[in-house]
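Asks: Here's my sequence, what's the structure:
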Amino acid sequence: MLRPSSPSSFRRPRTVAVVAVSAGVALAGALGTSASADLQSRLGASQAKDRQLQQGIAADASHIQGFQGRIDDLRQRLDVLQGTLTGEEEQLTSLQTSLRHARAHLTILRLRYVQDRRTLARQLVGQYEAPKPSLVDVVLHAHGFADLLELADQFRELSQHNATVAGDVRAARTRVGLQTDRLTELEARQERVTQALQAQRDEIAQLKLAVVDRQLVYVRARSAKSAELTSLRANRGRLEKQLAAIQAKNARIFASAASGSGPGLPSGGAPAFSAHAGTYGFFQAPGTNYSVGDTPRIAARLDVMGKALHLHLIGISGYRTPQHSVEVGGFANDPHTRGQASDTPGLEGVPEATLNKYGLTRPFGGAAELDHVQLLGSI
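Replies: Okay, here's the model as predicted:
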């Protein structure tokens, strides 16, 4: 058989779409199963949700802290107002006690005033009804000069007493009236101050309750997010265990393939390839031709190997006409034009020894030719 001068003579050009398909299939082959790819996707979504929840919890905590500062400030203002209000209430109580004492004192003074007026009235009536003594009578009835002086002193003392009682009553009434007015005014002012302080305290207390209610919204939201985060992480832990089990299984499979201890072709060779919808095996890309030359047997052996090693292999190039091969950057006489080769992404990690066990070979070296296979012994 005519062979090319270098492996690069048979390198296949890739369109952007084909490169993307190859990369996706290579990743699927590396993971080993579509289940592991699904778990990886779910784990990625879980981690993204985890970050979102953590950001939400941090934002809620920031809001809660901001509200806490306002609540502490309002609490301090309430404490100050409560202390002031307590002092004002004590002063009001003291004023009310003083007012009661003043009113009681006024009552006593009024009683004394009434009593003194009655005494004064009796004295005045007695003086009026008694005959007015003349100087001659006073002198004649006096028992000596000393008695005369004593009588004069008694008249003078009586007059002074009557005047003093009347003055005391008038002064007491004035004092009591002034004190009553002053205490009444102080009591009224103190009541206004106390009511204003109570209103201010109630207003601040209502404001504090409103802030606490707003803070509670974020506290509940944070608690809900924390609970969701805990559940999310527990579920992610289960997914990670499942993925680890799948990866361990795939590692054992690839280790077996690398050591060349895989099952290989069954006795009697590979059955004829038939398209299927399974997870593992060979899958012919749309628009490709695997019906010419060796390509049907290549497809059948790739299918057996893919199922045995849990690989998802897609044939992106089988038989090509010389014209088509030249159009895509190949050569008019390369193995594809004779139906002797397949480009199959997903084979990159399969050792040559394992390929040989399935009657396949990778004839050309280089990273660009890792997915190019032909029948063993056909070269």
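
Asks: Please count neighbours and contacts with C-alpha atoms only from this point.
Replies: OK.

Asks: For the residue nearest to A221 when sequence neighbours are not counted, give its distance to T230.
Replies: Closest residue to A221 apart from its sequence neighbours, by C-alpha to C-alpha, 6 or more residues apart in numbering: D60 at 7.3 Å. With distances taken as C-alpha to C-alpha, to the nearest Å, D60 is found 17 Å from T230.

Asks: Settle it for me: which of these two has more neighbours?
Replies: Each of D60 and T230 has its neighbours counted (other C-alpha atoms under 10 Å); D60 has more, 21 against 13.

Asks: And this one, please, so the two structures can be compared:
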Amino acid sequence: MPVSRSTGSRLRRGWTLGATLAVSGAVALAPPVGAPARGAGLDGRIQRSRSRDRQLQAGIAADRRHAAAYQGRIDDLRGQLARLSPGLRQERAELDRLQDELRADRAALVRLRAQDARDREVLADQLVAIYEAPPVDLVQIALDSRGFADLLSRFGQLRRIAERNATVTRRVAAEHRAVAATTARIGRVEARHAATTAALQARHDAVQRLELELVDEQLPYVRARRGKEHRLTALRRRRAGLVHELERIQARQLRAISGGTPVGGADGYGFFPAAGTSYAQGDEPQIAARLQRMGRALHLHLIGLSGYRSPQHSVEVGGFANDPHTRGEASDTPGLEGVPEATLNRFGLTRPFPGAREADHVQLVGSRR
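Replies: I've put the predicted structure just below:
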């Protein structure tokens, strides 16, 4: 039963030749004629490198998704910190201002206590003097006075002493009340502001701790992603070296196709394998040689878009794992579309599948389909 390659053909017809030449790594490279073991080893290493490349890319994408999930929460917490910080700075500035005020109040309190001590000493002296003095005898004062003026003076002195004692007593009581009120006010201000500042600082610290915890949880994914990115870069650098080496082998192989006959011609006629294609396995060298002879003879510019393909690559471009390309028995060759079947047969080629989409697919006459 014929096997159609229409799906792969549709995909390949969507490619431009420039894209095919540019993406040389997208086509499985084959070993050169005369060095199959070396070429096969390089091809296997390149295929394994591409498989590892895909694994690393998948791992990087997963790590990036995990890190991004944490990043949204981290950004939210950082926004909360940004909103809390101005209030905390303002509260701290207010605390500094109040502390300056408290220092002034404490200095005033010290002065009040000193004045209170002095007044207490004066009052104590007055009390001692009153206690030690003999009782006041108004008759004796009158008898001892030298005239009426002296008598008035003596009575005025007694009155002033009594008034001063009363004044000192009242002032000491007032100073005690002022000291007590100032001390109480300072205590209330300190307690209220300390509580407000502590609460705001506690909230700020809690948000910051949560942010740090999330960053710690996110960090392994970030480090893992960076490690995979570094390994991917090194992997691609090594694969580029392998591809370059295999391309040099492929170039020598292409020059050896058709028994040493050059592929293509300076005049633009002949067979021109696209960069990265392989015409070294199975029937591919014979197909390439016959396409070269036909292109030169009929003045055709024939492009070898796809010769041998590994099963994996064939599946990737829309074919399947056991199509003619994977057996080295076919070539997709733009430029053949208008060539009749009879002309193809003259050069030992055939177009095994019908339809316009298969018009560039050729195999050797008599090959299995």
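
Asks: Next, the TM-score between them, please.
Replies: Scored against TM-score structural alignment, normalised by the length of structure 2, the superposed chains reach a TM-score of 0.58; 274 aligned residues with a C-alpha RMSD of 4.5 Å.

Asks: about what we covered before: how much space between the residue nearest to A221 of structure 1 and L53 of structure 1?
Replies: As judged by C-alpha to C-alpha, D60 of structure 1 and L53 of structure 1 stand 10 Å apart.

Asks: contacting residues around the residue nearest to A221 of structure 1?
Replies: Shown in contact with D60 of structure 1 (C-alpha atoms under 8 Å, 6 or more residues apart in numbering): 218-219, 221-222.

Asks: Mark which of these are buried, thanks.
Replies: 218-219, 221-222 (16 or more other C-alpha atoms under 10 Å).

Asks: Looking at those, spot the one nearest A104 of structure 1.
Replies: The shortest gap between A104 of structure 1 and any of the buried ones among the contacts of D60 of structure 1 belongs to V219, at 59.4 Å (C-alpha to C-alpha).

Asks: What's the closest one aligned with over in structure 2?
Replies: In structure 2, V219 of structure 1 lines up with V215, judged by TM-score structural alignment.

Asks: For the stretch 251-369 of structure 2, which segments count as strands?
Replies: Using DSSP state E, counting those that start in this stretch, the strands assigned to the stretch 251-369 of structure 2 run over residues 270-273, 301-304, 331-332, 349-350, 361-364.

Asks: which other residues reach the last one?
Replies: Spelled out, that is strand 361-364 of structure 2. The contact list for strand 361-364 of structure 2 (C-alpha under 8 Å, 6+ apart) reads 283, 287, 329-333, 348-353.

Asks: Check which element follows the helix or strand harbouring the residue nearest to A221 of structure 1 along the chain.
Replies: Secondary-structure element containing D60 of structure 1, defined by DSSP states H and E: helix 34-129. Remark: after helix 34-129 of structure 1, the chain's next helix or strand is helix 135-141, criterion DSSP H and E.

Asks: Which strands and helices lie in contact with that following helix?
Replies: Of the remaining helices and strands, none touches helix 135-141 of structure 1 by 3 or more C-alpha pairs under 8 Å, 6 or more residues apart in numbering; DSSP states H and E.

Asks: JSON lines for the contacts of D60 of structure 1, including secondary structure?
Replies: Output for the contacts of D60 of structure 1, formatted as JSON lines (DSSP: H, G, I helix; E, B strand; the rest coil):
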{"residue": "Y218", "secondary structure": "helix"}
{"residue": "V219", "secondary structure": "helix"}
{"residue": "A221", "secondary structure": "helix"}
{"residue": "R222", "secondary structure": "helix"}
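
Asks: just the residues you listed now: which is nearest A37 of structure 1?
Replies: Taking C-alpha to C-alpha as the measure, A37 of structure 1 sits nearest to R222 out of the contacts of D60 of structure 1, at 32.5 Å.

Asks: Next one: that closest one from R14 of structure 1, what distance?
Replies: For R222 of structure 1, the distance to R14 of structure 1 (C-alpha to C-alpha) stands at 51 Å.

Asks: on that earlier part again, looking at the contacts of strand 361-364 of structure 2, state which has the most neighbours.
Replies: A330 (30 neighbours).

Asks: contacting residues for the residue mapped onto it from structure 1?
Replies: Under the alignment (TM-score structural alignment), A330 of structure 2 pairs with E348 in structure 1. With contact set as C-alpha under 8 Å, 6+ apart, E348 of structure 1 has these partners: 26, 370-371.
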